[in-house]
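Asks: can't give you the sequence, but here's the structure:
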């Protein structure tokens, strides 16, 4: 070819690479530039590396080596890179180090630009979660309950050795008392030395002496190991040794199709018109306690809470309802029995034992049972959840259920019928029920199923994001940020 074609001519005007180029050129990269030194050789420009990385995730190319190869062979990659050729180490260092702590800021700028274009609404959002497998060995696991059991065994055996020594060497240990609950490595060594000193010259059981030698040689090291693992767990029940940030979660499908636990992360997304407007990655398998930190991440990006949140039954807890109400969020959040109530509406009206069918007298704070007997308050209990939220439960008891013809179907077990009521939660559920069954609520429930859930299907089936490529919570958050930015820009290019 006498006059070879330029890359500009080879790339169609509607190509997604042009959308990536246009949007990234408009964002402020100051927070990323702060990671660079002004000394030494010149670096590849972070905007070019960002464009290449985002387009890689848009094109299902997640490996830094594959991106390096594409930059040399693929027209869109060459066009975005301006014919520069960063190697895989440069790409990987930029992704892991330079984007650490700043990827969310880039994401928020992209969302606001798309919002200004009228493509999405950041105030009316739909929230749901899914589990993504970690890049970790499925069989190198550590369990919090196992650590707890082993520590209790050491405490128990140390107590047994002490009690045996007090019997054999009464004079030496009679006035000494020890507490062996949750002993430290130093405590184990001191105790074993005391026992050995007390048993000097005594006719002690050979197995006991062997046990003491084993304890001094192994238990301190084991306790140090358990302490390190508990520090990694930070309240979780498990982690994988090859990715300590991951937690073992039961996922809907695994490689053997038998529902085994796998190390993974809980990904929470909020969407608008199938654009992602907020994301967060969590180490706990349940969705209930993820809503507050997820919305706090939203607030940190946009400086306000959303006007409306629609979510599934996994988020319908008293703590979440309370948080949403206090922050002025119009919530359409189901509770766990919502669909069952709708399905069995007629049947529930005829079930006289249900709380909703019992008459409550607010003046004397009593419920009336099906045969007209008063049920009075007997106790109030405050319970604290794993997140520190305090719930109040009130107990009511009937006066005399003996001989009642309805007792068999009205209560379980012997004694009088007892009601356990969380009044605040019942009030929140009544409000949620009224909202969800309204015309707006029905529309919101339908929209949620077609707004946020298809995004998860797109990530997993079309993009192959069933398993993270990077390890560690920080890197997983970076990878997620790149994936959701790529998703938004790909969708924007189609618009």
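Replies: Sure thing, it's come through. Just so we're clear, the structure is a prediction, and the values are computed from it rather than from any experiment. Numbering: from 1, shown residues only.
Asks: CA only for contacts and neighbour counts going forward, please
Replies: Noted.
Asks: Check the spacing between the spatially most central residue of the chain and residue 243 real quick.
Replies: Closest residue to the average C-alpha location of the chain: residue 282 at 2.9 Å, with Cα atoms, centre = their mean. Separation of residue 282 from residue 243 (Cα to Cα, to the nearest Å): 14 Å.
Asks: Same check on residue 204?
Replies: Distance from residue 204 to residue 243, counting by Cα to Cα: 47 Å.
Asks: Who has more neighbours out of the two?
Replies: When residue 204 and residue 243 are compared for neighbours, residue 243 comes out ahead with 20 against 14, by other Cα atoms under 10 Å.
Asks: what's the more buried one in contact with, if anything?
Replies: Going by Cα atoms under 8 Å, 6 or more residues apart in numbering, residue 243 touches 134, 135, 136, 137, 471, 472.
Asks: Please produce a PyMOL select command covering the buried subset of those.
Replies: Of these, the buried ones go into a single PyMOL selection, burial set by 16 or more other Cα atoms under 10 Å:
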select buried, resi 134+135+136+471+472
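Asks: Out of the contacts of residue 243, list just those in helices.
Replies: Among the contacts of residue 243, no residue falls in helices (DSSP state H).
Asks: these two touch, right, residue 376 and residue 400?
Replies: No. Using Cα atoms under 8 Å, residue 376 makes no contact with residue 400, being 11.5 Å away.
Asks: of those two, who's got more company?
Replies: The neighbour comparison of residue 376 against residue 400 (other Cα under 10 Å) goes to residue 376, with 18 against 13.
Asks: Included below, for side-by-side comparison, is a second structure:
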């Protein structure tokens, strides 16, 4: 048998170094070179001059970023890699960092500095010509939070419970009024439209007086009323305080998780039970160019339509007005098509290649055949005299205008039109189903934006951008979720989750740079 020489106790006259063990174009060298080029002044502010010396923040940053490039997300696994993995040992200079230090660095030290680090890396990519920062592709995905899947608190449940409390108070008060022996009933009944601690106390005191002063022979009913009153005394104020605290945590949301108050219950595509179950999650938004992540934000909202404004404002704040003003176009799917978003993009002189909710349907010939004649979008509009014509040629004059406000506070102006006489119309059954004359509601400003967007999307440039969006921003989420196993956050709270997603985004950009 012929084998190569094997001797574990062989001594080396010149022992090998890390430089000999790590290939010249290994990704760990890219991490090292990139971090050496950036400034870490904001990160230094997180450290104190007093006390024991800390590990150098640049070393910790290199370890953390390379760990995320290597799909190592647990602080304990990073600690193990620093002790055993040649690449980590080279980055750390043989310093052995424990998992607590790694965890504190990620969740506390990077809190105020990481966005600036990310910005510098993106600008380095722009200097190398990998991105231009002139056109962006935006999309979002929901990523499960590190929270219990059945620890939900619903805004609707709180509202229902408060209504039940009011109803019980009202019923008990009416019973006390009916059985009161003395004629000292309140001149006006309490207002049972809104509940408060003061109202509970006043109503309980009033009921208590009436029950004590009554001479009713209905002992069973009176005992039941006293039992209910004792329950109200012992629990209602405490429960109301709990509901008020929950409403503060909810703010404008419909739900939150008890184990991560910033997480909202959302419907996930990657559902482990395959039944569309709601799970605590965060809505992550990404703007990309050439599959490089230019900007990222994390939101508690369940839909994408209300995130674009704050996402782009974050981009402006991170990179400055000068870089933001260089962006000439934004491409996104129909989840972002709203009057508010179109107005924002117009004000910032960004061409909006952003679909509205019916754009794809309009391209369907079957949809056009079925709805073209009777749809309000296709009714003839006389702009000079401000009236519509129904499918039978009847004039629909403006009846009034109204104002609406979206959840984000954006104000809309709506115009209302109505036909004068639909009685006996031969096509009434297919034209509309109203019991009176047909009426329509139109947002002329939104229609103006939609007309402009339709023209952009159907142009040659728009067709190219719509196709490119599918292989620019969407593969970013595919890489993060499916190639690198990032389907659930490891940290809790919005601030920490933003850092975690930022580390994934930066690691993605460096992997893309290496490729």
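Replies: Arrived safely. What you are looking at is a predicted structure, and each value in this text was computed from that prediction instead of being measured.
Asks: quick one on the thing from earlier: so what's the residue nearest to the centre of structure 1 closest to, chain neighbours aside?
Replies: Distances taken as Cα to Cα, 6 or more residues apart in numbering place residue 266 nearest to residue 282 of structure 1, at 4.9 Å, with adjacent residues excluded.
Asks: now do residue 174 of structure 1
Replies: Using Cα to Cα, 6+ apart and skipping the chain neighbours, the partner closest in space to residue 174 of structure 1 is residue 166 (6.6 Å).
Asks: any idea which helix or strand carries the one you found?
Replies: Of the helices and strands defined by DSSP states H and E, residue 166 of structure 1 is found in helix 144-168.
Asks: those strands in structure 1, which residues are they?
Replies: 124-133, 141-143, 238-240, 247-250, 261-272, 275-282, 308-311, 330-333, 359-361, 366-368, 374-384, 390-398, 418-421 (DSSP state E).
Asks: Out of those, which is closest to residue 320 of structure 1?
Replies: Of all the strands of structure 1, strand 330-333 sits nearest to residue 320 of structure 1, with 9.2 Å by Cα to Cα.
Asks: Now do the same contact list for the aligned partner of residue 233 of structure 2 in structure 1.
Replies: Per TM-score structural alignment, the equivalent position to residue 233 of structure 2 in structure 1 is residue 216. When contacts are counted by Cα under 8 Å, 6+ apart, residue 216 of structure 1 is found next to 188, 189, 192.
Asks: Read off where the helix holding residue 166 of structure 1 ends up in structure 2.
Replies: Helix 144-168 of structure 1 corresponds to residues 155-179 in structure 2, going by TM-score structural alignment.
Asks: so how much does the matching stretch differ from structure 1 once superposed?
Replies: Overlaying structure 1 shows stretch 155-179 of structure 2 at a mean distance of 1.5 Å from the equivalent residues (mean Cα distance after the TM-score superposition for structure 1).
Asks: ok, residues contacting that stretch?
Replies: Residues from elsewhere that reach stretch 155-179 of structure 2 (Cα under 8 Å, 6+ apart): 185, 192-195, 200, 203, 206-207, 210-211, 214-216, 225, 228-229, 236, 240, 243, 247, 250, 253-255.
Asks: Let's have the strands of structure 1 in a markdown table, adding distance to residue 454 of structure 1.
Replies: Converted to a markdown table, these look like this (distance: least, Cα to Cα, whole Å):
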| stretch | distance to residue 454 of structure 1 |
| --- | --- |
| strand 124-133 | 11 |
| strand 141-143 | 32 |
| strand 238-240 | 29 |
| strand 247-250 | 21 |
| strand 261-272 | 10 |
| strand 275-282 | 11 |
| strand 308-311 | 15 |
| strand 330-333 | 19 |
| strand 359-361 | 44 |
| strand 366-368 | 46 |
| strand 374-384 | 36 |
| strand 390-398 | 36 |
| strand 418-421 | 38 |
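Asks: what number of residues lie near the residue nearest to residue 282 of structure 1?
Replies: Neighbours of residue 266 of structure 1 using other Cα under 10 Å come to 22.
Asks: Need the counterpart of residue 330 of structure 1 in structure 2.
Replies: Alignment note (TM-score structural alignment): residue 330 of structure 1 maps to residue 351 of structure 2.
Asks: Residue 367 of structure 1 versus the aligned partner of residue 382 of structure 2 in structure 1, what's the distance?
Replies: Counting by TM-score structural alignment, residue 382 of structure 2 lines up with residue 361 in structure 1. Distance, residue 361 of structure 1 to residue 367 of structure 1, using Cα to Cα: 6 Å.
Asks: residues in contact with the counterpart of the residue nearest to the centre of structure 1 in structure 2?
Replies: Using TM-score structural alignment, the equivalent of residue 282 of structure 1 in structure 2 is residue 299. Applying Cα under 8 Å, 6+ apart to residue 299 of structure 2 gives the contacts 282, 283, 284, 285, 307, 494.
Asks: for the residues you listed, which one is nearest residue 135 of structure 2?
Replies: Of those, the one sitting nearest to residue 135 of structure 2 (Cα to Cα) turns out to be residue 285, at 16.1 Å.
Asks: Make sure that closest one is actually in contact with residue 137.
Replies: No. Contact criterion Cα under 8 Å: residue 285 of structure 2 and residue 137 do not qualify, at 10.6 Å.
Asks: neighbour-wise, which of these two wins?
Replies: Per other Cα under 10 Å, whichever of residue 285 of structure 2 and residue 137 has more neighbours is residue 137, with 27 against 19.
Asks: wait, that one sits on residue 331?
Replies: Yes. Taking contacts as Cα under 8 Å, residue 137 of structure 2 lies within contact range of residue 331: 4.8 Å.
Asks: Which residues are in contact with each of these two?
Replies: Shared contacts of residue 137 of structure 2 and residue 331 (Cα under 8 Å, 6+ apart): residue 469.
Asks: picking up where we left off before, of the contacts of stretch 155-179 of structure 2, which belong to helices?
Replies: Among the contacts of stretch 155-179 of structure 2, the residues falling in helices (DSSP H) are 200, 203, 206-207, 210-211, 225, 228-229, 236, 240, 243, 247, 250.
Asks: Buried ones only from the residues you listed, please, as a PyMOL command.
Replies: In PyMOL syntax, the buried subset of these is picked out as below (16+ other Cα under 10 Å):
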select buried, resi 200+203+206+207+210+211+225+229+236+240+243+247+250
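Asks: could you dump the ones in helices among the contacts of stretch 155-179 of structure 2 to JSON lines with distance to residue 116 of structure 2?
Replies: JSON lines is the format used below for those (distance: Cα to Cα, whole Å):
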{"residue": "200", "distance to residue 116 of structure 2": "52"}
{"residue": "203", "distance to residue 116 of structure 2": "57"}
{"residue": "206", "distance to residue 116 of structure 2": "61"}
{"residue": "207", "distance to residue 116 of structure 2": "62"}
{"residue": "210", "distance to residue 116 of structure 2": "67"}
{"residue": "211", "distance to residue 116 of structure 2": "67"}
{"residue": "225", "distance to residue 116 of structure 2": "64"}
{"residue": "228", "distance to residue 116 of structure 2": "59"}
{"residue": "229", "distance to residue 116 of structure 2": "59"}
{"residue": "236", "distance to residue 116 of structure 2": "49"}
{"residue": "240", "distance to residue 116 of structure 2": "43"}
{"residue": "243", "distance to residue 116 of structure 2": "39"}
{"residue": "247", "distance to residue 116 of structure 2": "34"}
{"residue": "250", "distance to residue 116 of structure 2": "30"}
